[in-house]
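> What follows is a protein structure lacking sequence information:
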């Protein structure tokens, strides 16, 4: 039995200001409009017969967005199993938890294909052939990793040195894993023909993986086993949901599967990928997905180039004009603009570090923030006021809640709202409004079949998102 296991998380700091902590890289829409996560789900489904299971390991804060992406991929007949982490603990705990969960459901002979959610692979047929080869090696007892044939002396990737050949198609035992090299070392690796980029994708039998963890990382396996045992699977509609118990999970080490196991095991093999691959690790990599003009300018969104060369512009909703510039990356969002030299694309992460050190909201959130019930967009804010556009999905409901420091005025723009405001529910139609005083218990629901759109005006001494007390919540967020 083949089970794709998708690892979805990570802030993608080199892709700021689009990728942020609250809206990480897998949710980013590529120039064709689809997210990396949707593409990964479709690639996973291509490996399965109808009715197969796709496991996603992600942070519990991303659960509702992730489920929406699964539904957006329209995977007819595929079953979703979400394993939810309470906090980030790198790939070794995530993969161990997934393996233990699959052992309980399908036994030791199930074959896991571990796929990061932020990779782009456009040749699905070649990817399927590589997975088939890897699964055959996994059946022989190998822990298989996928290596990418290098096309340049890349210093941003780890490398795998291939050793003894295992078949005529290029699969080999792994001689060693090496860290991201400096440029002279990367040039030697490229010239030798023996090194592959480490893709971070794996294939192994559940039993083999757990046996090797017992040998090389016994404490990690013991802690992961205790965590999964304390984390029952719940069936919610057609979805399996398994929230990992916080106390046990917090005890697990923050370590990658490469360090914890792959570099120590003697059963590791590598399959050279016959498919195109990109980890979309920087704005340079993303710009390569856009067709250039005659001056090698590329635009995702509304852009105008005058006497400019070798410049990439991504714009969300407004025109960006580039005049007399060259070798630039310009990324425009509602609340932040990035301007960088193309040769400094890898250094964008330094911006995120500075923002995080100063506790600036721009490292965490966009103006538009997704919630389980829909989304809100901050339109304007100042001293003692904030204006939001709120969208509530059909049938969705905000929590029954109260604010200590702010009052709210709601104006319905589209749809119908059912409002609880300190008393019995009442319906509020388009062009009507209601006022929520500070201290009042209130709730907003959308009983209609179309999205409910509202304008909310907040006023008060403190307008932070943490001024909220939840009494009841259908998404499990009550205080």
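It's in. On a predicted model such as this, the values are computed, not experimentally measured, just so you know.
> make it CA atoms for all contacts and neighbour counts henceforth
Will do.
> who's in contact with the closest residue to residue 87 other than its chain neighbours?
Closest residue to residue 87 apart from its sequence neighbours, by C-alpha to C-alpha, 6 or more residues apart in numbering: residue 59 at 6.4 Å. Residues in contact with residue 59 (C-alpha atoms under 8 Å, 6 or more residues apart in numbering) are 8, 9, 84, 85, 86, 87, 88.
> Let me know the closest of those residues to residue 306.
residue 9 (38.4 Å; C-alpha to C-alpha).
> pretty sure residue 194 contacts residue 165?
No: applying C-alpha atoms under 8 Å, one finds residue 194 not in contact with residue 165, separated by 11.1 Å.
> For this protein, give the strand that spans the most residues.
strand 195-205 (DSSP state E).
> what's near enough to touch residue 282?
Residue 282 touches 14, 15, 345, 346, counting by C-alpha under 8 Å, 6+ apart.
> Check it against this one:
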């Protein structure tokens, strides 16, 4: 088989898995069904013999999380493209396709979301191998999942004949997410599959598809690629031309108009983990009453329920619950019937209207140097726990509105305050006056933890003036 270049899309927000998945740290970076994150599972599934290094398309906020998680999985990316703004999947796929085609237009590209679950990776790799001859012959191959229920949360694919595993068949048409009656009818018909949103094609076939069906996208996206700038190992697409590209999905821009579409049926297990009911359904380990628990969660007299405690030191107890979801985080708790799981996105919309921070922001803020979380917040003070990775450093910075007091509780910090550089060990502290230039570094081989106490009239994260930054953040 000709080697395949995986193109992993990694920019979604996954609001239906709120409160665990939020805009600042979406579901693909969480370990929902094992030790590895969904993104790591996707990258691992699309690696090994027959696969080249992956190309990842993400945004500026996630770029360091992407490379950190890939490194932890032992995968070296071929390229990480940074979108200046979200323009949906069509411009993202086209940008990567243009870059890949510049090397070899016959390269096969496998487009895959980063947040799906495929339990049998070997079976999926075999399906990709089976689809490769059609893709090499100029076809666009989409992977259809054999349905086991009348699902209304997925788009469907209609075939002209009953599906045959490991054999490509012409696609008759795409079907939008159906209502319950229509889903039941399609399930009974036996000629419909779920649309997984996974595609295999050559780079040349992709570009021909855009030239035929969405030619207006080629100019701005090609300019964004041509004017892209390297940025610490990433490729940052040019913002001005990128902004001129239409915000449109690959399905609407190309796939639903193309005449060269085939389907490869796949029946070895798949889920997009699109809501909490899917998490309950895809979790293999349940108790005798059909309950799924995670973390310090206790079920008493419950049936068919999902109980998750997402933080250390947090306990969730369910009593007499039937087909319910209970997900607890330090700053938000979700309780809902499992059959209303699709409505969680409505809760996010309501929270956004009220400007609640929990709508989009994760309680733990991830940075290239580590992470921090707020332990206490009031009008004129804030207390944070800050964890700095070995060898990492925060930017040289100052604040206009706040002073800070740092207490090291684990490890040793190298601290710059003005012109003075000192080592601060466990149980020692240092004061950062308002307006003073300062930097925090971890010179050790283990994570360094400190407690930061901020005092001042304004405590927002945008009160930072950067002078130097090893991560070239803007």
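Perfect, thanks for sending it. What you see is a predicted model, and the numbers here were worked out from it, not measured in a lab.
> residues in structure 2 aligned with stretch 254-268 of structure 1?
Counting by TM-score structural alignment, stretch 254-268 of structure 1 pairs with residues 247-261 of structure 2.
> Give me the distance from the matching stretch to the chain's centre.
23 Å (C-alpha atoms, centre = their mean, to the nearest Å).
> same check, this time on stretch 436-447 of structure 1
32 Å.
> Can you check which part of structure 2 that stretch sits on?
By TM-score structural alignment, stretch 436-447 of structure 1 lines up with residues 432-443 in structure 2.
> Report the buried residues of the matching stretch.
Using 16 or more other C-alpha atoms under 10 Å as the test for burial, stretch 432-443 of structure 2 gives 432, 433, 434, 435, 437, 438, 439, 440, 441, 442, 443.
> How about stretch 229-249 of structure 1?
Applying 16+ other C-alpha under 10 Å to stretch 229-249 of structure 1 flags 229, 230, 231, 233, 240, 241, 242, 243, 244, 245, 248, 249 as buried.
> quick one: which of these sit in strands?
Going by DSSP E, the strands hold 240, 241, 242, 243 from the buried residues of stretch 229-249 of structure 1.
> Just put the residues you listed in TSV and tack on distance to residue 200 of structure 1.
Output for those, formatted as TSV (distance: C-alpha to C-alpha, whole Å):
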residue	distance to residue 200 of structure 1
240	26
241	25
242	24
243	24
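> so where does the residue in structure 2 that residue 465 of structure 1 lines up against fall, helix or strand?
Aligned counterpart of residue 465 of structure 1 in structure 2: residue 461 (TM-score structural alignment). Residue 461 of structure 2 belongs to no helix or strand when elements are defined using DSSP states H and E.
> just to revisit the earlier point, out of the buried residues of stretch 432-443 of structure 2, name the ones that lie in strands.
Using DSSP E, the buried residues of stretch 432-443 of structure 2 in strands are 432, 438, 439, 440, 441.
> in the stretch 351-479 of structure 1, which spans are strands?
368-371, 374-382, 385-392, 400-402, 406-414, 417-421, 426-428, 433-436, 442-445, 452-460, 469-472 (DSSP state E, counting those that start in this stretch).
> what's the first one in contact with?
With C-alpha under 8 Å, 6+ apart as the test, strand 368-371 of structure 1 has contacts from 22, 64, 65, 375, 376, 377, 378.
> cool, and the fourth one?
Around strand 400-402 of structure 1, the neighbours that count as contacts under C-alpha under 8 Å, 6+ apart are 438-444, 468-473.
> Rebuild these as TSV, extending it with distance to residue 293 of structure 1.
What follows is the contacts of strand 400-402 of structure 1, written out as TSV (distance: C-alpha to C-alpha, whole Å):
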residue	distance to residue 293 of structure 1
438	55
439	57
440	57
441	56
442	54
443	51
444	48
468	50
469	53
470	52
471	56
472	54
473	51
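> Out of the contacts of residue 59 of structure 1, which end up buried?
Buried among the contacts of residue 59 of structure 1 (16+ other C-alpha under 10 Å): 8, 9, 84, 85, 86.
> Trace residue 396 of structure 1 over to structure 2, please.
Alignment note: residue 396 of structure 1 maps to residue 392 in structure 2; criterion TM-score structural alignment.
> hang on, its match packs against residue 369?
Yes: assessed by C-alpha under 8 Å, residue 392 of structure 2 is found in contact with residue 369 at 5.1 Å.
> Quick check: of the contacts of residue 59 of structure 1, which lies closest to residue 105 of structure 1?
Taking the contacts of residue 59 of structure 1 together and measuring to residue 105 of structure 1 by C-alpha to C-alpha, the closest member is residue 84, at 16.8 Å.
> Map the closest one across to structure 2 for me.
Per TM-score structural alignment, residue 84 of structure 1 is aligned with residue 82.
> Residue 375 of structure 1 now?
By TM-score structural alignment, residue 375 of structure 1 lines up with residue 371.
> Quick one: residues contacting that match.
Residue 371 of structure 2 touches 364, 365, 386, 387, 388, counting by C-alpha under 8 Å, 6+ apart.
> Include neighbour count and distance to residue 169 of structure 2 when you put these into CSV, please.
Shown next, in CSV, are these (neighbours: other C-alpha atoms under 10 Å; distance: C-alpha to C-alpha, whole Å):
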residue, neighbour count, distance to residue 169 of structure 2
364, 15, 46
365, 14, 46
386, 19, 54
387, 20, 52
388, 26, 52
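> Name the nearest of those residues relative to residue 304 of structure 2.
For the contacts of residue 371 of structure 2, the nearest to residue 304 of structure 2 is residue 364 (30.2 Å; C-alpha to C-alpha).
> how far away is that closest one from residue 15 of structure 2?
17 Å (C-alpha to C-alpha, to the nearest Å).
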